[in-house]
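Engineer: kindly return the folded structure for what I paste below:
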Amino acid sequence: MATLTSTFTQHRRMLTRAAALAAVVLLILWLAPILGGQRSYRLVQSLVTGLLVGGIYALIALGIVIINKASGVFNFAHGWLMLLGGLLFFSFFSTANVSPAAAVGLPLIAGAMVFSTNGWRSLAARRSLIGVGGVTLVGAALLLLPGNDWQFIRAIAGAVIGGVLVGMVVERFAIRPLIGQPLFAMVLMTLAASELLHGVTQLTWGSVEIPLQVFTGLPNLGIPAQIRFGEDLFERAVNIRADLLVAFLLALAAFAIFVAFFQFTSAGLSMRATAENQKLAQSVGLRVRTILAIAWAIAALLATAAGVLQGGASSLSLNMPFLALRAFPAVLLGGLESVGGALVGGIVIGLVQEMSNLLFPGTEAGTELAPYLVLMVVLVIRPDGLFGQKRIERI
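Structural biologist: Reported below is the predicted structural model:
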């Protein structure tokens, strides 16, 4: 056994290349009937759909990566944050007039949570009170906008405020008390938080599937429901769903904004330092509690955006949180601490899913099995993911 292990270690790179070459050859042989036959449009259709679906997966994966970068915790409650954010958007979107109590109370509670994160003793915290108060007033004013003409603005404001509030509540009462404790305890707490959010969601909105009609107005903007191309290249045109395309573009825009946040702000660097060692980061002056609160607020905001986009492309139901389970392979594939890896991993998983559905029509191979098979192969070759950082511990 030792000799076999030594041989594998010495020739690992050669064996890996041989396995990759064999996989490519088998894939080409498998796709040959489609590439050379009368069904080539289906291949292009699957590739385009996989790319668009992968954008949503990448946005989900980014939220999970943010929590991991800040605290080293793998957040299993992210799927329920998605659904809750989408349902909050639906509630404000479908209501012509929001009650003054809700319109004023929700921003006030969220503002109080944000301000209490820093406290009031430092001068910077006192100055931040002005900013928090201004944002609170703007949020309340947006929620009080009457009529259906303002339903998008009202729904966006309500979903953002509510989603950030839920994220900060989870951090304050579930994660913060465990600072300095083993990470496994925090991971278990995210599982408990997911069950709590599950119960709250089901008690408040029920278990009925809810259509979120946010993309129904695209034809009024001159965008057809189906975008067709390739009539001259293939025997049939390739159809792209306009709602899925818009969701993909919005997901990429949100992704770019938060990547810039991590690259060009001190808060992003502070999150990386906190992920390395919370106690050490606190000892050098970093406010670990504030950093964790910011990370959870951003992750909840990303989850809300993903929930709204996915709900608009399909619907809101209790099955949506399981979509985050399909994004887990994207996180691990790209690397637990890699923001760019989340984008690559999400797109790869989306492509693999749609290609598997093409090869195995009428089965669940694409959505349930194929992403995890790809993940297993990649982790055998690169245990830290495609863009993950290798950790070296000195003894």
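Engineer: could you use CA atoms for every contact and neighbour count after this?
Structural biologist: Fine.
Engineer: residue 112: which element?
Structural biologist: helix 100-118 (DSSP states H and E).
Engineer: can you pull the buried residues of that helix?
Structural biologist: Across helix 100-118, burial judged by 16 or more other Cα atoms under 10 Å covers 103-104, 106-108, 110-115, 117-118.
Engineer: other SSEs contacting it?
Structural biologist: Other helices and strands packing on helix 100-118, by 3 or more Cα pairs under 8 Å, 6 or more residues apart in numbering; DSSP states H and E, are helix 123-143, helix 151-170, helix 288-313.
Engineer: what about 6 Å?
Structural biologist: Applying 3 or more Cα pairs under 6 Å, 6 or more residues apart in numbering; DSSP states H and E, one finds that helix 100-118 contacts helix 123-143.
Engineer: next one: residue 49 relative to residue 306, how far apart?
Structural biologist: Taking Cα to Cα, to the nearest Å as the measure, residue 49 falls 17 Å from residue 306.
Engineer: which of the two has more neighbours?
Structural biologist: Applying other Cα atoms under 10 Å to residue 49 and residue 306 shows that residue 306 carries more neighbours, namely 31 against 21.
Engineer: do I have it right that residue 57 meets residue 326?
Structural biologist: No. Between residue 57 and residue 326 no contact is recorded; they are 7.7 Å apart, counting by Cα atoms under 6 Å.
Engineer: one more sequence to fold, the one below, so I can look at both together:
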Amino acid sequence: MEFGFLGQLMINGIIVGTLYGVVAMCFVLIYKASQVVNFAQGEFLLIGAWVCWSFLVHFQMPFIVGFLFTLAFMALFGILIQVVILRPLIGEPVISVIMVTIGLSIIMQAAMKWAFGVFAQPFPQIFSSQTFNLFGLKVQTAYGLSLIVSVLIMLGFGYFFKFTRMGLAMRATAFNQQVAQSLGISIKQVFALSWAISAMVSAVAGVVIAMVNGVSSSLSAFGIKVFPAVILGGLDSIIGAIFGGLIVGLLENGAQYVDATYLGWGNMISVAPFYVLIIILMLKPYGLFGTKDIERV
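Structural biologist: Next up is the predicted model:
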């Protein structure tokens, strides 16, 4: 029975870890493009979930149509945030921009509570069966689908950065903005696109979580839970974001097994990733795959 419980938790860890990895890639994408850590990332999940919920409940749209409308809305929303609020801050100290993203986080949370209330709302049922069996273990259908979608998004990121013109432009911008601009790359377009992609991909994760747990303001906390994965893998590494997400997902569920079976403390699932994060950063301050900066002193 214990091994069955452990297997269930490990499957959940892998599935949730891929979601962590996808959202962590959004952190990395914005950081690589603009050297900004977006502390409003969790609110992108929340807004995406509420917008999709509204399309399905208030406008009675089929799920696929409502989901596509949500992605389009979030892309425009991400571009709007970057153009109207963050673009005027180009050239300002990084800490100023970070403080603006924290302010955006607070404003977005308050706006969602004002628009949709403070109580959780169940997401409309999408699948005829809410669970399926995987090697004798029950898995949420939404999480199973999210695993496939997350892998496709990761492959899409890889193709985008390696083979598309805009992807190469974003890589050049991440390497050196001045050099990229001298090559004719529009830095403003790169920044706007990075925020649009980040908002869309975050919305995908928000919708998946909402399918399982409903829509509530607690969704925004997912961004903070993902942050250890970002730092663990390396703040400027897409591959690191993927591995960091998987490690944190497995750590959480492994800690839950140890806690439930042996310790009985009740909070290990929340704190274990941060303990490991501290240990790894003491050994590798730039994360597992992060680029080490070398400065002349």
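Engineer: any idea what the TM-score comes out to?
Structural biologist: The TM-score (TM-score structural alignment, normalised by the length of the second structure) is 0.92; 294 aligned residues with a Cα RMSD of 1.9 Å.
Engineer: coming back round to it: the helix holding residue 112 of the first structure corresponds to what range in the second structure?
Structural biologist: Under TM-score structural alignment, helix 100-118 of the first structure corresponds to no residues of the second structure.
Engineer: show me the strands in the stretch 51-200 of the second structure, by range?
Structural biologist: In the stretch 51-200 of the second structure, the strands defined using DSSP state E, counting those that start in this stretch lie at 131-134, 137-140.
Engineer: adding mean neighbour count and distance to residue 199 of the second structure, write those out as JSON lines.
Structural biologist: Putting the strands of the stretch 51-200 of the second structure into JSON lines (neighbours: other Cα atoms under 10 Å; distance: least, Cα to Cα, whole Å) gives the following:
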{"stretch": "strand 131-134", "mean neighbour count": "12", "distance to residue 199 of the second structure": "28"}
{"stretch": "strand 137-140", "mean neighbour count": "16", "distance to residue 199 of the second structure": "25"}
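Engineer: mind putting these into CSV with distance to residue 254 of the second structure?
Structural biologist: CSV is the format used below for the strands of the stretch 51-200 of the second structure (distance: least, Cα to Cα, whole Å):
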stretch, distance to residue 254 of the second structure
strand 131-134, 19
strand 137-140, 16
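Engineer: which part of the first structure matches stretch 156-164 of the second structure?
Structural biologist: Under TM-score structural alignment, the match for stretch 156-164 of the second structure is residues 257-265.
Engineer: pull out the buried positions in that stretch.
Structural biologist: For stretch 257-265 of the first structure, the neighbour count (16+ other Cα under 10 Å) marks 258, 262 as buried.
Engineer: just stretch 344-363 of the first structure next, same as before
Structural biologist: Within stretch 344-363 of the first structure, the residues scored as buried using 16+ other Cα under 10 Å are 344-358.
Engineer: let me know the closest of these to residue 89 of the first structure.
Structural biologist: For these, the residue nearest residue 89 of the first structure by Cα to Cα is residue 346; the value is 24.2 Å.
Engineer: looks to me like the closest one is in a strand.
Structural biologist: No. Assigned with DSSP: H, G, I helix; E, B strand; the rest coil, residue 346 of the first structure falls outside any strand and is helix.
Engineer: what's the counterpart of it in the second structure?
Structural biologist: By TM-score structural alignment, residue 346 of the first structure lines up with residue 245.
Engineer: with adjacent residues omitted, what lies nearest to that match?
Structural biologist: In this structure, residue 245 of the second structure finds its nearest non-sequential neighbour in residue 21, 4.0 Å apart by Cα to Cα, 6 or more residues apart in numbering.
Engineer: who touches the one you found in this structure?
Structural biologist: Residues in contact with residue 21 of the second structure (Cα atoms under 6 Å, 6 or more residues apart in numbering) are 241, 242, 245.
Engineer: relative to residue 27 of the first structure, how far out is the residue in the first structure that it lines up against?
Structural biologist: Taking TM-score structural alignment, residue 21 of the second structure has residue 58 as its aligned residue in the first structure. Counting by Cα to Cα, the gap from residue 58 of the first structure to residue 27 of the first structure is 25 Å.
Engineer: also residue 392 of the first structure?
Structural biologist: Distance, residue 392 of the first structure to residue 27 of the first structure, using Cα to Cα: 36 Å.
Engineer: then residue 3 of the first structure?
Structural biologist: Separation of residue 3 of the first structure from residue 27 of the first structure (Cα to Cα): 33 Å.
Engineer: in terms of packing, which of the two has more residues around it?
Structural biologist: The neighbour comparison of residue 3 of the first structure against residue 27 (other Cα under 10 Å) goes to residue 27, with 11 against 8.
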